[in-house]
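Trainee: Pasting a predicted model and its sequence here:
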Amino acid sequence: MYAITRSLIRSPALRQGIQRMQVAAPARQVTLKVVPAAEAIQTETFDEKNIRLGRELSPHLTIYKPQLTSMLSITHRGTGFALTGYAWALGLGALMSSQDISHYVTIIEGLHLGSATLVALKFALAFPLAFHSCCGVRHLLWDTGRFLKITEVYLTGYVTLGISFVLSAILACL
């Protein structure tokens, strides 16, 4: 590439053409407009400009029907955030508290909650772990090139949901 451009620049015909272009190029005149500081600060926002021009807001997300795949993806991220919150809460609690976990179990038992309430609370705590784990296995299977057809993606999505609920129920009943 370098040798080609170097030989082109040495070409007398090309040099003459460049010289003619430089001579024939018209001079450009630039005018500057001085704007007072108060006027320069008052600019319209993106929304104000669109309203002034009569542009409507694009419907973006409101036109889409929720799909299993998108809902599972959003839930997978949400359960990841929940698990991160669990880890932070348990870690900070262990660092800041002089009590061990049995103290907190005694406090919860002292609330005299019904068994259904305790199972529901344990299910709510167990579901993020079960769902995130099942989705992780699903993604690992996808990484091997399996279950990537749309029917298989939906099938594995329903299987993931089913196994997540069963695992959460088992953990909640312990």
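Mentor: That came in fine, so what should we check first?
Trainee: use CA for all of it now, contacts and neighbours both
Mentor: Noted.
Trainee: how about the strands in the protein?
Mentor: Read by DSSP state E, the chain holds no strands at all.
Trainee: so what's residue 98 up against?
Mentor: Listed by Cα atoms under 8 Å, 6 or more residues apart in numbering, residue 98 has no contact partners.
Trainee: Second structure follows, compare the two:
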Amino acid sequence: MAAALLRNVGRQNLLAKHKAVFCVVKPSGPMSTEQAYQHMDEFWKKNRRLNRPLSPHLRIYKPELPMMTSLAHRVTGIAMALTVSGASIFFFLAPGDYEHYLNFVQSLDMGPVIITAAKYIITVPLAWHYLNGIRHLSWDWAWGFGLPKLYQTAYFAILLTLIVSSVLVFGFK
């Protein structure tokens, strides 16, 4: 009981002595437009004086492999979701059936280079998203967080994506 009383009295004395440090009161009312522009001008002058970049992502963050693989994982996921949704809506609303459109594509008589490129365009995002997703799941199990492991698993996922895509492209006729 005495200790709690001493602690409370000491805390009040400390706050009273250092009121300027602990209790800085700033006006909390709305700013006028002029005050906002003045505040913004002071902010940018300070940044120029300290030689800070105006857009830090352009000068500070260099694209590195872990960041780019994560970005590619997100982009492929969004692209596949939009593609599957769009194709589903198209085939639901379009006249004719799937066989009609398959025959139409076959009648275009495209060369083997175009067909192989189209197969890669379809299989690479699918393989990448699946394999890199396994890599992301390993992080959920707290494996592979060290920087050397991040790079090793990224290179492995890229290599395995190319292998799996090639098997899918050339394995089925």
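Mentor: Cool, got the structure. As the structure is a prediction and not an experimental result, all values here were calculated from the model.
Trainee: what residue of structure 1 matches up with residue 85 of structure 2?
Mentor: Residue correspondence, TM-score structural alignment: residue 85 of structure 2 in this structure matches residue 88 in structure 1.
Trainee: Check the burial of its match by counting its neighbours.
Mentor: A total of 12 residues lie near residue 88 of structure 1 under the criterion other Cα atoms under 10 Å.
Trainee: Next one: it from residue 162 of structure 1, what distance?
Mentor: Going from residue 88 of structure 1 to residue 162 of structure 1 by Cα to Cα, to the nearest Å gives 28 Å.
Trainee: cool, residue 110 of structure 1 as well?
Mentor: On the measure of Cα to Cα, residue 110 of structure 1 and residue 162 of structure 1 end up 34 Å apart.
Trainee: And the contacts of stretch 62-72 of structure 1?
Mentor: 153, 154, 157.
Trainee: Could you give the number of residues near the last one?
Mentor: Okay, so that is residue 157 of structure 1. 19.
Trainee: same question, residue 122 of structure 2
Mentor: Residue 122 of structure 2, neighbours per other Cα under 10 Å, totals 15.
Trainee: and if you look at residue 50 of structure 1?
Mentor: Residues near residue 50 of structure 1, counting by other Cα under 10 Å: 13.
Trainee: Confirm for me that it is in contact with residue 58.
Mentor: No: Residue 50 of structure 1 is beyond contact range of residue 58, at 11.2 Å (criterion: Cα atoms under 8 Å).
Trainee: before we move on, back to that, got a list of what the match of residue 85 of structure 2 touches?
Mentor: Contacts of residue 88 of structure 1 by Cα under 8 Å, 6+ apart: none found.
Trainee: got a list of what residue 123 of structure 2 touches?
Mentor: 165, 168, 169.
Trainee: Can you select the buried ones from those in ChimeraX?
Mentor: In ChimeraX syntax, the buried subset of these is picked out as below (16 or more other Cα atoms under 10 Å):
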select :165,168,169
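Trainee: Make JSON lines out of the contacts of residue 123 of structure 2 and add distance to residue 65 of structure 2.
Mentor: Below are the contacts of residue 123 of structure 2 laid out as JSON lines (distance: Cα to Cα, whole Å):
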{"residue": "165", "distance to residue 65 of structure 2": "21"}
{"residue": "168", "distance to residue 65 of structure 2": "26"}
{"residue": "169", "distance to residue 65 of structure 2": "26"}
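Trainee: Can you flag which of the contacts of residue 123 of structure 2 belong to helices?
Mentor: 165, 168, 169 (DSSP state H).
Trainee: Distance to residue 126 of structure 1 added to the contacts of stretch 62-72 of structure 1, as TSV?
Mentor: Listed next are the contacts of stretch 62-72 of structure 1 as TSV, based on distance: Cα to Cα, whole Å:
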residue	distance to residue 126 of structure 1
153	24
154	24
157	19
